[in-house]
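Peer 1: my questions concern the predicted model and sequence given below.
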Amino acid sequence: MSPSPSIRYEDIVRAPKALLHDHLDGGLRPATIVELAAEVGHELPTTDAEALGRWFVAAADSGSLERYLETFAHTVAVMQTAGALRRVARECAQDLAADGVVYAEVRFAPEQHLERDLTLDQVVEAVLAGFVEGSALAAEAGTPIRVGTLLTAMRHAARSQEIAELAVRHRDHGVVGFDIAGAEAGFPPTRHLDAFEYLQRENFHFTIHAGEAFGLPSIWQAIQWCGADRLGHGVRIVDDITPGPEPTLGRLAAYVRDKRIPLELCPSSNVQTGAAASIAEHPIGLLRDLRFRVTVNTDNRLMSGTSVSREMALLSDAFGYGWREVQWFTINAMKSAFIPFDERLRIIDEVIKPAYAKLLA
C-alpha cells in the first residue's frame, strides 16, 4: 500500500469530523473560567487566562488518571448556576463547530452541579439550552453542528439509577445516551448493573469508561455484564493482542472486533494518564490496522490543550495518515453515534463523503 499524502492542520480544521467522547467540564475556555470564578469567588491558580490554560495542561500531564481528574475541581466549581452551564455549553458548541466538527456527543455529570441548589433537571435543561444556542450561532457562522448530550454518572457514587432515569426523561430533548466515569480502580461497572438493566429495558444507548487506567477485566465487565454499546477509551484491549508480524487476538479482543464495538480512543489524554507511552506508541495504530471500530476523540480539550483536528494531525504525523484514514475515523464515529440511523446516514452521505471525495480527488 502506498503511503498517504501528507495533510496540513489548517485543511484538517476545514474537513468535517465527528466526536463521540468529549467532557463538557473538560473543555471550558480559560478566559471563561476566569470570568466565572470571579463571579462566584472561586480561587484559581492564576487569573491570567493564557497562563491558566497552560496550568491545566501541565497539571493534567502527570501520567496518573487520579491526578488528571483533580484538575476538574476548578472547572466544576464555576459551573454551578444555570447561567454558567448555559454559557459553557453554548461556547462548547461554537468551539467544536469552529474546529470543523459536524457531529458531537458531549457528556457531563449532572450530580456535580448541584452546589447552588439547582435540581438535576434544571442542570440538564440549562446545558441543553446552551447547546441549542451554540448550534444556532455556529450555523449563522457557516459551521453547522449537531450536538447530542450524554449524561454521566460518577462510578464512585450511588446515583447511577437516578441519572439513568434523568437521561431517559430528557431523551426527546437532546440527551442521546448515558455514561459512567471516574476512577476505574476499585469501582467496577458492575456496581451499576441496576442502571444498565433499566436503560436496556428503555431501549436507550449507553457507553462505559473502561479499559483506560484499568485493564481487560474492566472491558469484559462493561461488555459482558453491563451490555455497553461502546467503550469509553477501551485502549487496554491491546493487552489481549499478541504482537508480531501477524498479531494474534485473544478471545475478548476478537469479540470486540467481531461485534464492531466502538472504541472511543483519546490519544493525547491516554498519554497524559499513562494509558499510552506516546502518540507514536499509542495502540491506535495497531487497532486501526486490525480494523477495530476505532474513533478519534478529545476527552478533555482544556486539560489536553487539544481539539479533534489536533488529534488527527498528531496521528497523521505519527503514523503517516492521510485523508483516507481521517475519513475512515470520521465515518466510524458517525456509524457509532447514538442518534437515529437515518440521521447518521444523512450526515455521512450528505456532509462527510462529499467533502472527502473532493479532498481525495
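Peer 2: Cool, the structure landed.

Peer 1: all contacts plus neighbour counts: C-alpha atoms, from now on.
Peer 2: Will do.

Peer 1: what's the first-to-last distance across stretch 155-162?
Peer 2: 13 Å (CA to CA, to the nearest Å).

Peer 1: ok, and what's touching it?
Peer 2: 111, 153-154, 180-184, 187-189, 191-192, 194-195, 198 (CA atoms under 8 Å, 6 or more residues apart in numbering).

Peer 1: redo that, cut-off 10 Å
Peer 2: Stretch 155-162 has contacts (CA atoms under 10 Å, 6 or more residues apart in numbering) with 111, 120, 151-154, 166-167, 178-199, 208-209.

Peer 1: which of those residues are buried?
Peer 2: 111, 120, 151-154, 166-167, 178-184, 187-189, 192-193, 195-196, 199, 208-209 (16 or more other CA atoms under 10 Å).

Peer 1: now, the residues you listed that are in strands?
Peer 2: Per DSSP state E, strands hold the following members of the buried ones among the contacts of stretch 155-162: 151-154, 178-181, 208-209.

Peer 1: flag every buried residue along the helix or strand that contains Ala37.
Peer 2: Ala37 belongs to helix 30-40 when elements are defined using DSSP states H and E. Within helix 30-40, the residues scored as buried using 16+ other CA under 10 Å are 30, 32-34, 36-37.

Peer 1: nearest to Leu315 among those residues?
Peer 2: Taking CA to CA as the measure, Leu315 lies nearest Pro30 of the buried residues of helix 30-40, at 25.8 Å.

Peer 1: dropping in the other structure now:
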Amino acid sequence: MGCRHGLATRAREKMVSPPDFEPEITVSLSPETIAALPKVVLHDHLDGGLRASTVFEIAQEIGHPLPADDPDALATWFYASAESGTLVDYLETFVHTIAVMQTAAHLERVAREWVVDLAADGVVYGEARWAPEQHTAGGLTLRQAVAAVGAGLRAGMADAAASGTPMVARQLVTSLRHTPPSREVADLARFGADDLVVGFDLAGPEDGFPAGGHHETFAYLADHLVPVTIHAGEAAGVASIAGAIAERALRLGHGARLVEDIAPDGDGWSLGPVATWVRDRRIPLELSPTSNLQTGVCATVAEHPFGLLERLGFVVTVNCDNRLMSRTSPSREMGLLVDAFGYDLADLRRFTVDAARAGFLPHPERERLVADVIEPGYAAASEG
C-alpha cells in the first residue's frame, strides 16, 4: 500500500552544501555516527515520551491498573497498541501516561527524564509539548503543573550537563481542538518564561475541529507576540493546513499531507496555493516518519512525503512525536531517512540547522546554538 496522496518517490536531486561546510561524502552514516551527531527536536510530546519503567513504577505507587505485568511487557504493549491501526487502541496508551502525570513530583520526574533521555541521544535543543489541562486531576492548578514541568526541565538540563551531554530544553503549552478555548492556557504561554515556556501549540483531533475554532485564542496570542505551532496535515488534509496558516502558525505540527496540494506535472511537480505559501514563506514542517506511518500517512518510510517535500525545497525537520508509542528515538528517525532517501552528512546538518533556527528560543540563542554546538559537531563528524 502506498501513500494516501498517491505520489511516488522519485530519485532525489542532490542539494549543495553551504560553502562553509563541506563534509566528506564518504563519511559512513552508521547508527553510531548518527547517534553522536547534534540534533534538534521540535515535536516531542511529554506524555508520549515517558520511559515504560517510569509509567510502571508510578502506576504501582498510585494504584493505577496497567495492561502489562512488567516494564518490558508494558513497552511492547504501548508499541503494539500504537501499531494496531485503531484509534481506540492508540488513544488508550495516553490514558496510562497521563494517569501517572498528575502530581508535581511526577510531572517533574517525567520532564527531567525527558531531557536526560534526549540528551543521551545527542539532542542539543528540544521543546516538550503537553496539555496542562490534562494534568489537574490530582489537584494541581494549571500554573502549578507548568511550574513542575519547568522545574523538571531545569533538573534534567543539570543532569545532562553533568553527564557531558548538555542540552537546552523548553516547553510548549498545548490546547486541544475539541475542548473549549482557554484564555488561562494562552496566558501560560504568554507569561510562562520563568517556567521555560516558549510558545503555544494546538493539538487534538483535526477532523471536525478546525484551528479556527480557537481563533480568539490565536488572535490574543498574536496581539501579544507569542509564537505558535499548530498540529495540521496529519489526520486531515490541505484544508487543515490552510486553517493553521490562517491562524498565523509559525510552524506546522507534522504537515505531511501537504503533498495532497502537490501534483506531477510533466517531468516536475506543480504546487497548489497552500503548498506554495508554505514553501515560499519558509514555514517549517515538524515531520515524524514513524508516527506518520502509524497514523496512516503512508505505508513505508520510502513512501513518506519527507523525501518529496525536501527535494522541492520545503523546510523539513526530523521529529519523533511520541517516542514511547513509536518505540523510537531521534537517531533512529534520522537513520530511517538516511536508509530511505540516501541522505548524507550535509543533509542531516541542514535539517538540524533548519530545526534550530525554527525553534522558539530568541534569535541570538538559536544562532549561538548553531555556531557553537551544531556546526562544530558536524565538522568533527566529517573529519572522523
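Peer 2: Received the coordinates, thanks. What you see is a predicted model, and the numbers here were worked out from it, not measured in a lab.

Peer 1: TM-score of the superposition?
Peer 2: The TM-score (TM-score structural alignment, normalised by the length of the first structure) is 0.97; 360 aligned residues with a CA RMSD of 1.4 Å.

Peer 1: and the next helix or strand past the helix holding Ala37 of the first structure?
Peer 2: Immediately after helix 30-40 of the first structure, counting by DSSP H and E, sits helix 49-60.

Peer 1: with the second structure superposed, average distance for that following helix?
Peer 2: With mean CA distance after the TM-score superposition for the first structure, helix 49-60 of the first structure departs from the second structure by a mean of 0.7 Å once superposed.

Peer 1: so for the helix or strand just after that helix, what gets flagged as buried?
Peer 2: The helix or strand immediately downstream of helix 49-60 of the first structure is helix 65-70, counting by DSSP H and E. Neighbour-count burial for helix 65-70 of the first structure flags 65-66, 68-69 (criterion: 16+ other CA under 10 Å).

Peer 1: packing partners for helix 65-70 of the first structure?
Peer 2: helix 49-60, helix 267-272, helix 301-304 (3 or more CA pairs under 10 Å, 6 or more residues apart in numbering; DSSP states H and E).

Peer 1: and Val147 of the first structure, which of the ones you listed is closest to it?
Peer 2: helix 301-304 (16.2 Å).

Peer 1: pull up the aligned stretch in the second structure for that closest one.
Peer 2: Residues 323-326 of the second structure are where helix 301-304 of the first structure lands when matched by TM-score structural alignment.

Peer 1: and that stretch, how far out from the chain middle?
Peer 2: Chain-centre distance of stretch 323-326 of the second structure: 12 Å, with CA atoms, centre = their mean, to the nearest Å.

Peer 1: stretch 309-326 of the second structure too?
Peer 2: 8 Å.

Peer 1: in it, what's buried?
Peer 2: In stretch 309-326 of the second structure, counting by 16+ other CA under 10 Å, buried: 309-312, 314-326.

Peer 1: ok, stretch 240-255 of the second structure next?
Peer 2: Within stretch 240-255 of the second structure, the residues that qualify as buried are 240-245, 247-255, counting by 16+ other CA under 10 Å.

Peer 1: so of these, which ones are in strands?
Peer 2: Using DSSP E, these in strands are 251-254.

Peer 1: most widely separated two among those?
Peer 2: Arg251 and His254 (9.1 Å).

Peer 1: can you pull the residues that touch both of those two?
Peer 2: Contacts common to Arg251 of the second structure and His254, judged by CA under 10 Å, 6+ apart, are 230-232, 284-286.

Peer 1: distance check, Ala105 of the second structure against Gly150 of the second structure.
Peer 2: In terms of CA to CA, Ala105 of the second structure sits 12 Å off from Gly150 of the second structure.

Peer 1: compare those two (neighbour count), which wins?
Peer 2: Neighbours were counted for Ala105 of the second structure and for Gly150 using other CA atoms under 10 Å; Gly150 has more, 25 against 15.

Peer 1: isn't the more buried one up against Val115?
Peer 2: No. In this structure Gly150 of the second structure lies outside contact range of Val115 using CA atoms under 10 Å: 11.2 Å.

Peer 1: hmm, Arg112 of the second structure is touching Thr54, no?
Peer 2: No. Counting by CA under 10 Å, Arg112 of the second structure does not reach Thr54; the two are 11.6 Å apart.

Peer 1: overlap in contacts of these two?
Peer 2: His106.

Peer 1: just put the shared contacts of Arg251 and His254 of the second structure in JSON lines and tack on distance to Gly138 of the second structure.
Peer 2: Listed next are these as JSON lines, based on distance: CA to CA, whole Å:
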{"residue": "Ile230", "distance to Gly138 of the second structure": "28"}
{"residue": "His231", "distance to Gly138 of the second structure": "27"}
{"residue": "Ala232", "distance to Gly138 of the second structure": "31"}
{"residue": "Pro284", "distance to Gly138 of the second structure": "36"}
{"residue": "Leu285", "distance to Gly138 of the second structure": "35"}
{"residue": "Glu286", "distance to Gly138 of the second structure": "32"}
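
Peer 1: any idea which of those is closest to Gly164 of the second structure?
Peer 2: Glu286 (27.6 Å).

Peer 1: quick check: longest helix of the second structure.
Peer 2: If you go by DSSP state H, the second structure has its longest helix at helix 142-162.

Peer 1: and it, what does it pack onto?
Peer 2: Counting by 3+ CA pairs under 10 Å, 6+ apart, helix 142-162 of the second structure packs on helix 104-120, strand 123-130, strand 168-176, helix 183-191, strand 197-203.

Peer 1: all set now, cheers.
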